[in-house]
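In: Here's a sequence, model it:
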Amino acid sequence: MMAGEMEGRLSGTSVIPILTVQDPEQAVLASEALARGGMTVIEITLRTAQALASIRAVKEALPSLQVAAGTVLDDRQMDAALAAGSDFCVSPGLTPALLRAARDRGCSLLPGVATASDIMCGLAEGFQVFKLFPAMAAGGVALLRSLSGPFPDVRFCPTGGVTRENLGILLAEPNVLCCGGSWMASQSLIDAADWAAIEGLASAAQSGRGTGP
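Out: Predicted coordinates:
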C-alpha cells in the first residue's frame, strides 16, 4: 500500500460514521441518509452476523460511497471483508501479521495505535495514517500534541469517545486527518428509522461543527 493512499482516501471527509448493524436493509437506509448528509466514507464494524452482508448491500446500493470494514482483527476477517466488497479495512490495533496481510493482499488498512511503539511498528511497514484508539481514554488532545513532536508526518483518525461536542476540538489539531464516531447513526436512530435525524447529524459533522447549527 502506498504511504499516501489512506490519506488520499480520507482527505475529503471530516468524520467517518461507524455503524454496527443487525440488518442489511437498515444498513442501506442509514447509509443513504449519511450520504445525503455529505458523507463519502462510512465504516461497518464486523461485530454482528449481518456485517458482511450489510457491506455487500451498501456497496451494491451506493457504489460511489467508500465502505470500510471495521474491527478487522486478522487475515481471515480481512479476506472476508474484501470479498464482501469493502474498499478498505480498519483495525482497533496492529500486529505484524495484520500489517503483512494487508501488504500481501494490496489491502488499504487503517491500523489502530495507542502508543509511540505502535506507531513505530506501523511506520516500519510503510504506514503513516493511523486510527488513534481509544482516542479519548488514551489521552485525547494531550496525546495528539505529545505525539506530534516525534512523529511530525503521521496523521491520525481519533476514534473512541469522539462525540459531536468534542469533534471540532479534535479536528483543530494539525495531525488529525479526520475522526471516527458512531453518534450520527446510533442504534437508537436506526431502530427508530429516523433517517432525517441521521442526515442532519451527518451534515453537521461533515462541516466540522459536530453539533450542527
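
In: Could you use CA atoms for every contact and neighbour count after this?
Out: Noted.

In: Make sure I have this right: Ala35 is in a strand.
Out: No - under DSSP: H, G, I helix; E, B strand; the rest coil, Ala35 falls outside any strand and is assigned helix.

In: tell me the contacts of it?
Out: Ala35 is in contact with 65, 199, counting by CA atoms under 8 Å, 6 or more residues apart in numbering.

In: quick one, strands of this protein?
Out: 15-19, 41-45, 66-70, 88-90, 109-110, 112-113, 129-132, 155-158, 179-181 (DSSP state E).

In: possible to save those as a markdown table with distance to Leu170 and mean neighbour count?
Out: Formatted as a markdown table, these follow (distance: least, CA to CA, whole Å; neighbours: other CA atoms under 10 Å):
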| stretch | distance to Leu170 | mean neighbour count |
| --- | --- | --- |
| strand 15-19 | 11 | 25 |
| strand 41-45 | 18 | 24 |
| strand 66-70 | 21 | 25 |
| strand 88-90 | 20 | 24 |
| strand 109-110 | 18 | 28 |
| strand 112-113 | 16 | 27 |
| strand 129-132 | 12 | 29 |
| strand 155-158 | 8 | 26 |
| strand 179-181 | 8 | 25 |
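
In: Also this sequence, please, to line up against the first:
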Amino acid sequence: MISSHRLRTVLEAQPVIPVLRIERAEDAAPLARALAKGGLPAVEITLRTPQALEAIRRVAAEVPEAVVGAGTILNPKHFAEAVAAGATYIVSPGQTPALFDAAADSDVPLLPGATTATEIMLAAERGYDILKFFPAEQAGGAAFLKSLASPFQGIRFCPTGGITPSNAATYLGLPNVVCVGGSWVAPDALVASGAWDQITALATEAAKLKTA
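Out: So this is what the prediction gives:
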C-alpha cells in the first residue's frame, strides 16, 4: 500500500492532527512547540495563506520535536513547493491523476481526500489505504463514514472539516477512523495573542481522546 509506514506512524500516534491556518510566519514555531508540548507533535499547515510555506520552513528548521505536514495541496506544483519547504507528509482535500503521479515520484507520503465511493475506489486502485474524508460534517458525517466500513474493509480515514470537541469522540469511535483533523486546538484568537500555554492545554485535552 502507498500509505507508507511513516505516514501510518504519524496518523496512528495521536488522535487529533491540528489543522493550522498560519497568518504570520513568526507564529508557526511557537505554535508548533505549544502543540507538541501538549502531546500533538504532528501538525498540518494548510496552504491557505501567503505565509504558509514560510511557516512550514520555520517549523521544519526550528522545532525538531514537531512533525510538519502540508495541507490544501491541490496540484503537483503545490506538492513540490511544500516538500521543498520541509513538509514530511502531504494532505490534499481531493485527488487528481496528476497529484497521484507526483506522489508516486516522491518519497514524501500523500494523504489524498475522498468523499464518495468512486473516489475511494480510485484511490484504492492507486494503492492507498488511508484517506482524508473532507469536509466531514458536510459530506455526511460520522453516520456516512460508518456506512463505508463494510464495503471498504481495510480502508481507514482521517475525517476533517467541522470536527469539534463535541463530535470528535464519535468519529474516533468508528473502526475505520485512524484519527481526526481539527482546528479547535489552535483558535485564531489564541494564536494572535500568543497564548501558547492555553493552546498547550487544549492540545493536552485533545491528546487524551481515544480511537476505536
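
In: ok, back up a step: could I get the strands of structure 1 in a markdown table, plus columns for distance to Met2 of structure 1?
Out: Converted to a markdown table, the strands of structure 1 look like this (distance: least, CA to CA, whole Å):
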| stretch | distance to Met2 of structure 1 |
| --- | --- |
| strand 15-19 | 21 |
| strand 41-45 | 19 |
| strand 66-70 | 18 |
| strand 88-90 | 13 |
| strand 109-110 | 11 |
| strand 112-113 | 18 |
| strand 129-132 | 11 |
| strand 155-158 | 15 |
| strand 179-181 | 21 |
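
In: So for stretch 116-135 of structure 1, first residue to last residue, what's the gap.
Out: Start-to-end span of stretch 116-135 of structure 1 (CA to CA, to the nearest Å) is 14 Å.

In: likewise stretch 180-195 of structure 2?
Out: This stretch, stretch 180-195 of structure 2, spans 24 Å end to end (CA to CA).

In: what do you get for stretch 1-8 of structure 2?
Out: From its first residue to its last, stretch 1-8 of structure 2 covers 11 Å (CA to CA).

In: Identify the residues contacting that stretch?
Out: In contact with stretch 1-8 of structure 2 (CA under 8 Å, 6+ apart) are residues 89, 109-111, 126-130.

In: Report the two of these separated the most.
Out: In terms of CA to CA, those reach their longest pairwise distance at Tyr89 and Arg126, which sit 17.4 Å apart.

In: surely Ala169 of structure 2 meets Lys210?
Out: Yes - taking CA atoms under 8 Å as the definition, Ala169 of structure 2 is a contact partner of Lys210 at 7.3 Å.

In: higher neighbour count, the two?
Out: Ala169 (18 against 14; other CA atoms under 10 Å).

In: Distance-wise, check that one relative to Val177 of structure 2.
Out: Taken as CA to CA, the span from Ala169 of structure 2 to Val177 of structure 2 is 11 Å.

In: do the same with Pro109 of structure 2
Out: 18 Å.

In: who has more neighbours, the two?
Out: For Pro109 of structure 2 and Val177, the more surrounded residue by other CA under 10 Å is Val177, and the numbers stand at 26 against 21.
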